[in-house]
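A.B. asks: Provided below for reference: sequence and predicted model.
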Amino acid sequence: VLRHPILSLRVVAGDGPLYPLLILFGLNAVDELDQAAFNILLPNIRDHFGFDYQSLFSFLGVVSAAALALSVPIAYMADRHPRVRLAMVGALAWSVCSFSTGLATGIVFLGFARSGSAIGKAVNDPTHNSLLADWFPPADRPRVFSFHQAANPVGATLGALSVGLLATSFGWRAPFFVFAFPTLVLVVLAVRLREPVRGAHERRAAGAEAEAVDIEEGPPSYAEAWRMAWKIASLRRMFAAMPFVAVGIGGFASLNVLFLEEVFGLGIRGRAIFGAALAPSSIIGLVIGARIATRLLARGPGLVLRFLALTSVLQGGLYVFYALSPNLGIAFGVAATTTICGAILWPGILAVLSLIAPPRARAMVFSIGSLWILPGLLVLPFVGWIADNWGIRYGMVVMLPVAVIGGLIMSSAGSLVAGDIEDVWRTSA
């Protein structure tokens, strides 16, 4: 990889275009700069605005809910308008809101700024995932989605190191001012991107004639997209698993930082070093997940779901081990393993969703999946209440049943997914 980086990237892209993959990778990475800053500085922000654990996790839940709710109109537009342009507009919006986080003087202002900044993820999920699915054939998608998700640890590492320097020197607001600008460079580079044909790879895989491959179907209404998605049995199971799996993955980032501050007394610099050292674990997970998922996909997509389900259950057990960590060294080892599991899970879920989602409603299906995360956010205030009354260790343990339930539901879709993929390809031809 180090000797021949371009050749290695071409292997990742397979038969698809490399330049768009790199641009989406970059946009995903700069979004992570802002999130890394907020996570590492969460104890400082909590103290500045006077939150306790329950009110803090309630605040985080409301902010996440606002961003997830925006994913539906964004996806509706993504199925009807150029997704490249929409991704660029969203990137500019989250850049402005990230800058505004540093200006926040009250909880309401902070809430609006963080909700707006979360537009980054609200835009990324339906637009980036849909674009990748239309730029790259099904066989390449596990590898491509893993590479795209590798931007998260890259951005998290750079963000953590920068936060440690900026916040200790200039205060907790400084990183948000600085991190708003790299996005502007990538938006300029994204001007060269061209919109791919929706569903061309599925029609080609189904044996459609060459003339029919490039003919797009008209986008469905929201009601029609919902009906199309709900008819697919494995997709219903995946939706049902989303509130458990996604909250388990996302909740660990906030809990981890607060845990380090309360249990081990780490300040900004210590948390930044811990976060920067932890982030590369995601790359390990992405490499492992991509290789295993690609091999299992060749044998049968149901095996991919069962592998992801097992990973979710394992991750739940690791939450308990992390909560019981007697020292920082053991805590880091368990956190690294937990991060590896999370890095395996999410790209794998996205790759499976891209295969069972009807191409003409693919962006909408990704956004519907995001909406199913909303019920899981109700767990966060409960976790905060437990942390306030019994300590952050007990709050962490609550994530065990959440992850296990998500894994069991996801595993139940394993016997259904192969037939559903065949149906999607056949109806797309």
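C.D. replies: Good, I have the coordinates. Just so you know, these numbers come straight off a predicted model, no measurement behind them.

A.B. asks: use CA for all of it now, contacts and neighbours both
C.D. replies: Fine.

A.B. asks: which residue packs closest to Pro43, ignoring adjacent ones?
C.D. replies: Spatial nearest neighbour of Pro43, excluding adjacent residues (CA to CA, 6 or more residues apart in numbering): Leu258 at 6.3 Å.

A.B. asks: Got another one to weigh against that:
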Amino acid sequence: MPSKAGSRYPFAPTTNRGSTRRRNPPVPEDRDRIDDESSLAEDLAEAAAREGLDLQSEQAQELSEAHVQVEVAGGKEVSGLDITKAKIRDYGLRPLAILFILNAVDEFDRSVLAVALEPIREYFEVSDTVVSLLPLAFVFLAGVIGVPAGTWADRWVRKYILAGGAIVWAGAGFMAAAAQNFFQLFASRMLLGAGQGTIGPTHLSLLSDYYPVEIRGRVLGYHRSANPFGQILGAVIGGFIVAILGWRWAFAIAALPGLVFGIYALWLREPKRGESDLDAATSANPILAEFLKEPEEKAKFFASLKVIFKIPTLRSLIIANSSVGFALVGVIFWLPGLFERRYGFTTKQASLVLGILAFATFIGTWYGSPKADRNVGQGFNFMTRYGAKSVMWVTIAWPLAFLIPNPWVTTALMAISAGVASYGIPGLVAVVAASAPPRIRSQAFAAFGLALAVCGAAVAPLIIGVVSDVLQGWNVNSGDSLRLAMLASTVVVVGIGNWFIFRASDTAADDVNRTIADFLNEMTQGKAASVTSSAAEGTS
């Protein structure tokens, strides 16, 4: 198929004649120089001929018709499919549904902690600084487990890892419900982190392999919408449970779905790594698909991290995720406490505010998912820039919200801006999936999630709590001390994150192109080396 500059990118992996070194992958500015008539089969046939391997003419003829076509920034088709016609149900709804539920249950538990924060602080008679250590307990083991979990997910069966993690965090929920002192509650949150540290690496990697790029924005966006959906359940249902039955029952009830669906996840199909990307390249040629089967060699831990941080887009988005997460997660953690202290809200009323904010985020993420797929036609740079402009709403609106004395105007301003920001987030997640090499995609998502966990779930609540206690020591009332600490974090830190997202929008398309080219070159040349090596052994 003829190439069209800016719309299709025919990668034809080749080897240097007379050398085992790999040719550098083509980059966008070289598209017009790529020979449309070159093919994988021609290179394989020549390599086989040099090594004395006789390929049957029928197979060689069929292979010679294969052209590996991969969509990049531009055009309305991806891998030959019209993105407006591709349906998620064509690839199966069960994996997305199960992982959506598990992700929502994870967020439900964390929202219960936010709603129950004041009752827990009063029950154990601790300060803001001490109670803010609970998220730090969670992220300590989430961070310790999360990064190696990415390596495990790149090497082992991922469904077993995610199922085991779900069962562990369910046990942590029951442990929290039975805690008799603050240390026991702290330990239960550490165990919870150990279980939930497996979510990012396994869930997003599996979904990227279950579903092809033309619907990946929707899939990853819908999966991400489970976070605000779980927040809604945690804020509304969890808030009522805390108010009526107490925080212990809330933790126990939140643990049950994770146990049930964690066991059910064992029956999911385990896709091979890069499956959807290979299917897009080989759907019309079964022999080529057989040739590109996944090799036995797996990615090494430190080598994977080195590759990830050498990709400018991934590096920028990981930093942005940590910066934006610092402000957003830290603010969400303390938001019920702010409304209870500053505005005199009850636990039920404060949980309603959290529910409104979560609902707006859910709507934005849900409807932003198909928008991410439509934006593929505008290119990955456009997708990233669109996400940056969406997040900018929070950068501007949330600091203003903390300056407004009316609680419901504050809630409305925060909810609307959160919904708009969430509309662009699925596209950013899709960019991470597209720019991360398939063999280490789990590790890339682990690094992405770890940045959010460390800076958002752990450091931010602690710093906001410490600043609040310091301000109270200067005779600032507890409500205003929280408000000022939140104001400072959103003004400075979200702005930094926003800048890094804009920076990623300059490199996204090129990085996606290079990642796909490297992947297909690695696959074909690894197989070609295996074929010629086997032929040499056979003739010796």
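C.D. replies: Structure received. Note that the coordinates shown come from a computational prediction; the quantities given were computed from them, not determined experimentally.

A.B. asks: re earlier: which position in structure 2 aligns with the residue nearest to Pro43 of structure 1?
C.D. replies: Alignment note (TM-score structural alignment): Leu258 of structure 1 maps to Gly337 of structure 2.

A.B. asks: before we move on, back to that, please give the centre-to-centre distance between the helix or strand hosting the residue nearest to Pro43 of structure 1 and its chain.
C.D. replies: Using DSSP states H and E, Leu258 of structure 1 sits in helix 233-263. Remark: helix 233-263 of structure 1 is offset 11 Å from the chain centroid, using CA atoms, centre = their mean, to the nearest Å.

A.B. asks: Relative to structure 2, and after superposing, what's the average distance for the helix or strand just after that helix?
C.D. replies: For helix 233-263 of structure 1, the succeeding helix or strand toward the C-terminus, using DSSP H and E, is helix 268-278. For helix 268-278 of structure 1, the mean deviation from structure 2 after alignment is 2.5 Å (mean CA distance after the TM-score superposition for structure 1).

A.B. asks: Which neighbouring elements make contact with helix 268-278 of structure 1?
C.D. replies: Secondary-structure packing of helix 268-278 of structure 1 (3 or more CA pairs under 8 Å, 6 or more residues apart in numbering; DSSP states H and E): helix 18-40, helix 151-170, helix 233-263, helix 328-356.

A.B. asks: can those helices go into CSV with extra columns for mean neighbour count and distance to Leu189 of structure 1?
C.D. replies: Output for these, formatted as CSV (neighbours: other CA atoms under 10 Å; distance: least, CA to CA, whole Å):
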stretch, mean neighbour count, distance to Leu189 of structure 1
helix 18-40, 24, 7
helix 151-170, 22, 17
helix 233-263, 21, 30
helix 328-356, 22, 25
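
A.B. asks: how about these in JSON lines, adding distance to Leu86 of structure 1?
C.D. replies: Below are those laid out as JSON lines (distance: least, CA to CA, whole Å):
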{"stretch": "helix 18-40", "distance to Leu86 of structure 1": "12"}
{"stretch": "helix 151-170", "distance to Leu86 of structure 1": "20"}
{"stretch": "helix 233-263", "distance to Leu86 of structure 1": "24"}
{"stretch": "helix 328-356", "distance to Leu86 of structure 1": "19"}
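
A.B. asks: And the ones you listed: which comes nearest Gly102 of structure 1?
C.D. replies: When these are compared by CA to CA, helix 18-40 sits nearest Gly102 of structure 1, at 10.3 Å.

A.B. asks: Provide the aligned range in structure 2 for that closest one.
C.D. replies: The aligned range for helix 18-40 of structure 1 is 93-115, by TM-score structural alignment.

A.B. asks: Centre of the chain to that stretch, how far?
C.D. replies: 14 Å.

A.B. asks: Would you mind confirming that the residue nearest to Pro43 of structure 1 is in contact with Leu42?
C.D. replies: Yes: judged on CA atoms under 8 Å, Leu258 of structure 1 makes contact with Leu42 at a distance of 7.3 Å.

A.B. asks: so where does Ala290 of structure 1 fall, helix or strand?
C.D. replies: Taking DSSP H and E as the definition, Ala290 of structure 1 sits inside helix 280-299.

A.B. asks: I would like the residues contacting that helix, please.
C.D. replies: Outside of helix 280-299 of structure 1, the residues within contact range by CA atoms under 8 Å, 6 or more residues apart in numbering are 139-140, 142-143, 146-147, 149-150, 153-154, 157, 303-304, 336-337, 339-345, 347-348.

A.B. asks: who's in contact with the very next helix or strand once past that helix?
C.D. replies: Sequence order places helix 301-323 as the next helix or strand after helix 280-299 of structure 1, per DSSP H and E. Residues from elsewhere that reach helix 301-323 of structure 1 (CA under 8 Å, 6+ apart): 245, 248, 293, 296-297, 331, 334-335, 337-338, 341-342, 344-345, 348-349, 352, 392-394, 396-397, 399-404, 406-411, 413-418.
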